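S.K.: dropping the sequence and predicted coords here.
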Amino acid sequence: MDGPNKQVFYSARPEGHVAAECFSVSETSIADPADGDVVIANKYLSLDPYMRMAMLGQQGIENLNTVMGGRVVGTIAKSRHPNFNEGDTVFAMGRWEQYSCLPGTQVRHIDIGNVGWTPFLSHLGFTGLTAWAGLEHYSNLQAGETIFVSAASGAVGSVVGQIAKIKGLRAVGCAGSDAKVDYLLNELGFDAAFNYKTVDNIADEIGKHCPDGVDIDFENVGGKIFDAVFRNMNLKGRLLICGGISQYNLETPDYAVPNLLDFITKQLTMRGFTVRNHADEIETYVELARDWVAKGQLKGRETIVQGIANAPDAFIGLFHGDNFGKLIIQVDR
């Protein structure tokens, strides 16, 4: 194909907080697809916390001097795969670039009718699948139980709370601003929420909003928030470890697992998981989630940043809470 392709490269491993120096932006020509490949004109790119671990090779995804990887939605610009035609609307694990040339086997059709593009990077995509899969497979949830969600206004946490409500749970969460707490209570229907930055004691605040204790913790933050919720867990409680964004930029994590003796006395279960193990369930989840969206039971909020060259700064801001909901790049041409 003719034309330029702007790309964001991963050029230096971060030491501590990820910085602008870790990235570089350059331009090349659009690749021509080989047999079985397609070229996607990327329309939107998802920025996710897991990418920070990938930058250290902890998930075996990113190598230095390569284009950063990320989930994208867009249209087929050129196809040499029998299942795709020019103009098809698709989702893929692509890259931080304007055009991604990928094997057709790694690309999935999406129907953007009635919902638009960006939900497929948010509550109708792998973000939503992460929330659903954790609850569906590992929580052993029972109607009437209490779930606590850290980073509850974030992309994953907000979906966790909404699905929990659909399943009949009492949903309690924390967030990093009063505006985000208001969103949880008045738009998403959480039963209780608080700003963890303005309370004197996080553990006491969780206890205040969870007077009957916490049955399920859906952990996205780690650190002092995980330590605080741990103290409020009920007998035979379940802790689902999805993320630990408070620790990703630390050279040495500042919190270990709290008192292990509590695992004995409270008979707790703690389970880590990754959405990659549930990728084959995406269509099942999307069918469920579309129905919830149509009924007004599931919604998303997004922060959209314009321009692929602005992806590094937006990604850095993700770890400072600059975004509200799902962080997405609108790819320019």
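M.R.: Received the coordinates, thanks.

S.K.: use CA for all of it now, contacts and neighbours both
M.R.: Fine.

S.K.: which one is residue 71 nearest to, not counting chain neighbours?
M.R.: residue 93 (4.4 Å; CA to CA, 6 or more residues apart in numbering).

S.K.: quick one: the helices in the stretch 201-333 of the chain?
M.R.: Ranges of helices within the stretch 201-333 of the chain are 202-209, 223-230, 261-265, 282-294, 311-318, based on DSSP state H, counting those that start in this stretch.

S.K.: next up, a structure to set beside the first:
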Amino acid sequence: MQQKKLLSTAALAPFIALMASTAVAQTDDSTEAVSEHIEEIVTLGTRVKGRSATDTAVPVDVINVESIRQNGFTEFGPMLQALAPSFNFSRTQISDGSDLFRPATLRGLGPDQVLVLVNGKRRHQRSLLGLSGTVGEGATGTDFNAIPTAGIKRVEILRDGAAAQYGSDAIAGVINVELQDSVDEFFLSAQVGQTYAGDGESYQFQGNGGFSLGDSGFINFTAEYRNGEPTNRADISPFFGDRRFQMGESDTEGYMLWYNMAAPISDSVEIYSFGGYSYNEALGAGFYRFTNNPARAIPQASLKDFCRVI
């Protein structure tokens, strides 16, 4: 009986070997098919290099430069809100400094719980606190509109808490902005828009270009100018019969000059530098004050009357 059992096993050996080789061939084919569909390789959210976004333990959105340039928004914050499902960029009115520094949230958490990186390095937060009942009131956040869209190569969004890896400011997630590193390419763009109501004219002019530094180094420059006229959707005042209140976008103007540079000096040493200058100015509206309410308004009067009201 033992001899017959050994003979039957030996007889099946060629078939087992054939099945094993077929399985190996199918595995190699499937691996090649998967590797052909990998579009972006990201390292955000993991300490292991060379992993694709589909293999990470947490969801990572990758927004490339084509999607950024095909978007119709003139500011980085609204553009990112249109492309990322978990990112929200509130547009409030009559909200003090938040008319200019819009609060940005990820996964519905606070603006100061989103870690923003530029080229993998921490981006500083603004110094102005959110007030007037806006989203994230009493907290600070990152000014996304201070980053020119023409200078962005891609955006990586880690849609999960990463406080254990990046710190307590990454409770909501991490947004990494990779700056442009292209050379011998120049990009120019201009956008002009207006609302159907006839107000809110907006203008944007931006350009990007780079040059080579040595054999494998680069330096890339970005310039952008934005100008947005105010809008007003307030109703007619029942007391005065005309529009005495403003409800809409603020009057904004800003320009930005950014650069990104890197130059390797050996196989293991690289010199890099990036940064920029951003200037934004806005004129927002405030709540209407009636002149017969001295508790909320100070009418035009002499200095003696002014001190008595105070």
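M.R.: The structure has been received and is ready for your questions. Because the structure is a prediction, the values reported are computed rather than measured.

S.K.: report the TM-score for the pair.
M.R.: Remark: TM-score between the superposed chains equals 0.22 [TM-score structural alignment, normalised by the length of the second structure]; 124 aligned residues with a CA RMSD of 7.1 Å.

S.K.: any idea which of the helices of the stretch 201-333 of the first structure gets closest to residue 6 of the first structure?
M.R.: Closest approach to residue 6 of the first structure among the helices of the stretch 201-333 of the first structure is made by helix 311-318 (11.7 Å; CA to CA).

S.K.: hang on, the residue nearest to residue 71 of the first structure packs against residue 70?
M.R.: Yes - with contact defined as CA atoms under 8 Å, residue 93 of the first structure reaches residue 70; the gap is 5.7 Å.

S.K.: the helix or strand harbouring residue 173 of the first structure vs helix 223-230, what angle?
M.R.: Assigned by DSSP states H and E, residue 173 of the first structure belongs to strand 170-175. Interaxial angle of strand 170-175 of the first structure relative to helix 223-230 (axes from the mean of the first three to the mean of the last three CA atoms, to 10 degrees): 160 degrees.

S.K.: helices and strands around strand 170-175 of the first structure, which ones?
M.R.: Packing partners of strand 170-175 of the first structure (3 or more CA pairs under 8 Å, 6 or more residues apart in numbering; DSSP states H and E): strand 146-149, helix 155-166, helix 178-186, strand 192-195.

S.K.: now do the buried residues in it.
M.R.: Residues 170-175 are the ones in strand 170-175 of the first structure that count as buried (16 or more other CA atoms under 10 Å).

S.K.: the residue nearest to residue 71 of the first structure: neighbour count?
M.R.: Residue 93 of the first structure has 16 neighbouring residues, counting by other CA atoms under 10 Å.

S.K.: and if you look at residue 179 of the first structure?
M.R.: Neighbours around residue 179 of the first structure, by other CA under 10 Å: 12.

S.K.: measure it to residue 149 of the first structure for me?
M.R.: Separation of residue 179 of the first structure from residue 149 of the first structure (CA to CA, to the nearest Å) stands at 17 Å.

S.K.: kindly report the same for residue 270 of the first structure.
M.R.: On the measure of CA to CA, residue 270 of the first structure and residue 149 of the first structure end up 15 Å apart.

S.K.: who has more neighbours, the two?
M.R.: Of the pair residue 270 of the first structure and residue 149, residue 149 is the one with more neighbours under other CA under 10 Å, namely 27 against 14.

S.K.: quick revisit: among the helices and strands packed on strand 170-175 of the first structure, which is nearest residue 39 of the first structure?
M.R.: Closest of those to residue 39 of the first structure is helix 155-166, at 27.9 Å (criterion: CA to CA).

S.K.: name the helices or strands packed onto the one helix or strand residue 101 of the first structure maps to?
M.R.: Using DSSP H and E, residue 101 of the first structure sits within strand 99-103. If you count contacts as 3+ CA pairs under 8 Å, 6+ apart, strand 99-103 of the first structure packs onto strand 37-46.

S.K.: what's the following helix or strand after the strand it packs on?
M.R.: helix 50-54.

S.K.: buried ones in that following helix?
M.R.: 50-54.

S.K.: list the helices and strands the longest helix along the second structure packs on?
M.R.: As far as residue count goes, and with DSSP state H defining each element, the longest helix of the second structure is helix 2-36. For helix 2-36 of the second structure, there is no helix or strand it packs on, judged by 3+ CA pairs under 8 Å, 6+ apart.

S.K.: quick one, helices of the stretch 151-300 of the second structure?
M.R.: Using DSSP H, counting those that start in this stretch, helices in the stretch 151-300 of the second structure cover 163-166.

S.K.: now do the strands in it.
M.R.: Taking DSSP state E, counting those that start in this stretch to define them, one finds strands in the stretch 151-300 of the second structure at 152-158, 173-179, 186-193, 202-213, 217-228, 251-264, 270-283.

S.K.: mind putting the ones you listed into JSON lines with distance to residue 88 of the second structure and mean neighbour count?
M.R.: Shown next, in JSON lines, are the strands of the stretch 151-300 of the second structure (distance: least, CA to CA, whole Å; neighbours: other CA atoms under 10 Å):
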{"stretch": "strand 152-158", "distance to residue 88 of the second structure": "13", "mean neighbour count": "21"}
{"stretch": "strand 173-179", "distance to residue 88 of the second structure": "13", "mean neighbour count": "23"}
{"stretch": "strand 186-193", "distance to residue 88 of the second structure": "23", "mean neighbour count": "13"}
{"stretch": "strand 202-213", "distance to residue 88 of the second structure": "22", "mean neighbour count": "19"}
{"stretch": "strand 217-228", "distance to residue 88 of the second structure": "21", "mean neighbour count": "22"}
{"stretch": "strand 251-264", "distance to residue 88 of the second structure": "21", "mean neighbour count": "19"}
{"stretch": "strand 270-283", "distance to residue 88 of the second structure": "21", "mean neighbour count": "14"}
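
S.K.: same list (these) but as CSV, adding distance to residue 3 of the second structure.
M.R.: Output for these, formatted as CSV (distance: least, CA to CA, whole Å):
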stretch, distance to residue 3 of the second structure
strand 152-158, 62
strand 173-179, 65
strand 186-193, 79
strand 202-213, 76
strand 217-228, 72
strand 251-264, 70
strand 270-283, 69
